[in-house]
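A.B. asks: 3D model of this:
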Amino acid sequence: MTEADHALVDRFLDMMAAEAGAARNTLLAYRRDLEAGAQALGEVGTADVPALQKLGAAWRELAPSTVARRASALRRFYGFLLDEGLRDDDPSAALPRPVHQRPLPRILDAHEVEVMFREAEDRAASGQPLALRNLALLELLYGSGLRATELVSLPRGALRPGQPFLILKGKGAKERLVPISERAHAAAARWGETLPKEGQWLFPGGKAHLSRVRLFQIVRAMAAVAGIAPDRVSPHVLRHAFATHLLAGGADLRVLQALLGHADIATTQIYTHVDSARLVELVNARHPLADKR
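C.D. replies: Below is the predicted model:
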């Protein structure tokens, strides 16, 4: 990437952080995609329509989802340049628009989750600090649908006695209310008793809080102990299980959207495909004309 492109990308990311409230991981993802665009184009800031029209061929070996994500980043970047008067035109109409189907989320069934909890609870009964930590992580992941970053970065005093919810600032710096079950409160409290009082994080790790990579490793190790293939389980899979099992239990889609922190209801609607059989049953049972033949 040229020095001029670096300066433009830095200005764009500064805007995303200040005006859109983009999180650090989102900014890093945008930078990677814009750098990939610069690698394919030579110069990303001054690329014209003919150059962008060649990206489809240059990226034909990539997954459609990757091409769509990179094109989206470039589209937003060029819109910013136009708005700021850094370009006189917006060439983004020439960007590739691959058609792809959004994959259904991987989930665990309720029985598999129960097995993971049973193993975690049995180990936590020993009182060993790491076993208590793992149970608290599992309770908060599956019981509240927290994102991995939200979970590992919880401050030490995030969970307060008598307060059955958290107020989190998630993606886009948007706040949402997250209910915390009594089970999760109890598990987190037992783990908290093993921590030094001056600590900053609920789940410390190294010089800061537990990393997302380490959380991923912990969750997969817990799955293996429960006899579940580790490659089927991740923090995000447990978040999907939280959503799908709530929907199966009758949760409203709008409520689920708020709990998960989705900006667009379309993101939440993917869970209706996962549990389509229950939705058909719901229509047959609840529709006003269901009992009229």
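
A.B. asks: switch to C-alpha atoms for all contacts and neighbour counts from now on
C.D. replies: Fine.

A.B. asks: gap between stretch 277-286 and the chain center?
C.D. replies: 29 Å (C-alpha atoms, centre = their mean, to the nearest Å).

A.B. asks: May I see the buried residues of that stretch?
C.D. replies: Leu279 (16 or more other C-alpha atoms under 10 Å).

A.B. asks: who touches it?
C.D. replies: Ala248, Thr272, Ala290 (C-alpha atoms under 8 Å, 6 or more residues apart in numbering).

A.B. asks: again, but for stretch 169-180
C.D. replies: 20-23, 140, 143-144, 150, 164-168, 258-259, 261.

A.B. asks: Report the contact partners of Pro64.
C.D. replies: Listed by C-alpha under 8 Å, 6+ apart, the contact set of Pro64 reads Pro98, Val99, His100.

A.B. asks: Could you also give me the structure for this second sequence? I'd like to compare it with the first:
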Amino acid sequence: MMAAEQGAAANTLAAYRSDLVLASQALDGDLAHADAAAIARLAEGWSSLAGATVARKAAALRRFYAFLHAEGDIAVDPAAALPRPGTARRLPKVLGHADVDRLFAVLGQRTAMPQPLPGDLRLAALIELLYGSGLRASELVALPRAAVHPDRPFLILRGKGGRERLVPISDRARAAVAAWRVHVAADRAWLFPSGKGHLSRIRLYQLVKALAADAGIPPDRVSPHVLRHAFATHLLAGGADLRALQAMLGHADIATTEIYTHVDTGRLVDLVNSRHPLADAGRVDGKAARP
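C.D. replies: Model prediction:
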């Protein structure tokens, strides 16, 4: 149902499946017929887990029991016994421009060699697309071989929930992809092939962290998702419209995009001081203007 009717992504399906299997094991295989008391006992076993993890597990079970109830397989939905923990949204890790420059400096040295290694060309294409277009790791590794056209500054991507969006591709990224693609056989389905499939997200994480270490940046500060955050925060700091950023990132809810407005509060204050109709009459940074 989730795949056919709701277009849930493969990673979402895998997460739901894992949560349901674990819950079934905890209930001795009788998950479908558990009552509210059994569900409450199951939830008590989650007390040591993070709030976000509990929220995810509870969401999987709610969806499961709602489906059974709608199909008439159970008379009573026991999901009311599931907890509803608050999930505070954490501020994303952010890389400064200097850190990003250090990453690209290392890549520049490697790809400027007379005969650069194919692995370095691949890494350059990956980083250009992560930072230059804000792709998710799962979207990036699964790009078809012909997804990026040399004469088209965008690609149409199907992201979370099967939603399509238009993603801008910079001239630098297209050049990096073109340099890498000559090393990908024409009969390969993926732009970043590996074995019989495509590069895994885990391998992508390893490559990004190794690059960070070579650039003198602590690897725990850098990941594919951190580069996506950097794309968003740096665009926003440069004056990008929040709605346009939402579209480029593929966020269903603009509240998700608004998390990036924390990055440059100084710029926001300067914006109010310079653009507000009363800017000439006073300051909004706590220092009153002198007459």
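
A.B. asks: Fetch the TM-score of the aligned pair.
C.D. replies: The TM-score (TM-score structural alignment, normalised by the length of the second structure) is 0.91; 279 aligned residues with a C-alpha RMSD of 1.5 Å.

A.B. asks: CSV for the contacts of stretch 277-286 of the first structure, including neighbour count and distance to Leu27 of the first structure?
C.D. replies: Putting these into CSV (neighbours: other C-alpha atoms under 10 Å; distance: C-alpha to C-alpha, whole Å) gives the following:
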residue, neighbour count, distance to Leu27 of the first structure
Ala248, 18, 35
Thr272, 16, 30
Ala290, 10, 49
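
A.B. asks: Can you tell me which of these is closest to Met16 of the first structure?
C.D. replies: Thr272 (31.5 Å; C-alpha to C-alpha).

A.B. asks: from the contacts of stretch 169-180 of the first structure, which ones fall inside helices?
C.D. replies: With DSSP state H as the criterion, helices contain Leu140, Gly143, Ser144, Glu150, Ala258, Leu259 from among those.

A.B. asks: Just the buried residues of these.
C.D. replies: Buried, going by 16+ other C-alpha under 10 Å: Leu140, Gly143, Ser144, Glu150, Ala258, Leu259, out of these.

A.B. asks: Now which residue in the second structure aligns to the first one?
C.D. replies: With TM-score structural alignment as the criterion, Leu140 of the first structure lines up with Leu129 in the second structure.

A.B. asks: Report the spatially nearest residue to that match, omitting neighbours in sequence.
C.D. replies: Ala173 (6.0 Å; C-alpha to C-alpha, 6 or more residues apart in numbering).

A.B. asks: And that neighbour, what's its match in the first structure?
C.D. replies: In the first structure, the residue matched to Ala173 of the second structure (TM-score structural alignment) is Ala184.

A.B. asks: count of residues packed around that match?
C.D. replies: 23 (other C-alpha atoms under 10 Å).

A.B. asks: returning to what we had before: format the buried ones among the ones in helices among the contacts of stretch 169-180 of the first structure as JSON lines; extra columns: distance to Pro105 of the first structure.
C.D. replies: Shown next, in JSON lines, are these (distance: C-alpha to C-alpha, whole Å):
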{"residue": "Leu140", "distance to Pro105 of the first structure": "19"}
{"residue": "Gly143", "distance to Pro105 of the first structure": "18"}
{"residue": "Ser144", "distance to Pro105 of the first structure": "17"}
{"residue": "Glu150", "distance to Pro105 of the first structure": "20"}
{"residue": "Ala258", "distance to Pro105 of the first structure": "18"}
{"residue": "Leu259", "distance to Pro105 of the first structure": "17"}
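
A.B. asks: what's the neighbour count on Glu71 of the second structure?
C.D. replies: Neighbour number of Glu71 of the second structure under other C-alpha under 10 Å is 10.

A.B. asks: What's the match for it in the first structure?
C.D. replies: That one, Glu71 of the second structure, aligns with Glu84 by TM-score structural alignment.

A.B. asks: ok, for the alignment partner in the first structure of Glu258 of the second structure, nearest residue in space, not its chain neighbours?
C.D. replies: Aligning on TM-score structural alignment places Glu258 of the second structure opposite Gln269 in the first structure. Distances taken as C-alpha to C-alpha, 6+ apart put Leu253 closest to Gln269 of the first structure, at 7.4 Å, once the chain neighbours are dropped.

A.B. asks: again, but for Gly197 of the second structure
C.D. replies: Among residues not flanking Gly197 of the second structure along the chain, Trp190 sits closest, at 7.5 Å (C-alpha to C-alpha, 6+ apart).

A.B. asks: dump the residue contacts of the aligned partner of the one you found in the first structure.
C.D. replies: Superposed on the first structure with TM-score structural alignment, Trp190 of the second structure falls opposite Trp201. Applying C-alpha under 8 Å, 6+ apart, we find Trp201 of the first structure in contact with Ser153, Leu154, Pro155, Arg156, Ala208, His209.

A.B. asks: Can you get me a residue count around Ser276 of the first structure?
C.D. replies: 12.

A.B. asks: Likewise for Ala120 of the first structure?
C.D. replies: By the criterion of other C-alpha under 10 Å, Ala120 of the first structure has 23 neighbours.

A.B. asks: Ser181 of the first structure versus that one, what's the distance?
C.D. replies: Distance, Ala120 of the first structure to Ser181 of the first structure, using C-alpha to C-alpha, to the nearest Å: 17 Å.

A.B. asks: do the same with Ala63 of the first structure
C.D. replies: 39 Å.

A.B. asks: same check, this time on Gln269 of the first structure
C.D. replies: Distance, Gln269 of the first structure to Ser181 of the first structure, using C-alpha to C-alpha: 25 Å.

A.B. asks: Tell me the residue in the first structure aligned with Arg84 of the second structure.
C.D. replies: In the first structure, Arg84 of the second structure lands on Arg97 (TM-score structural alignment).
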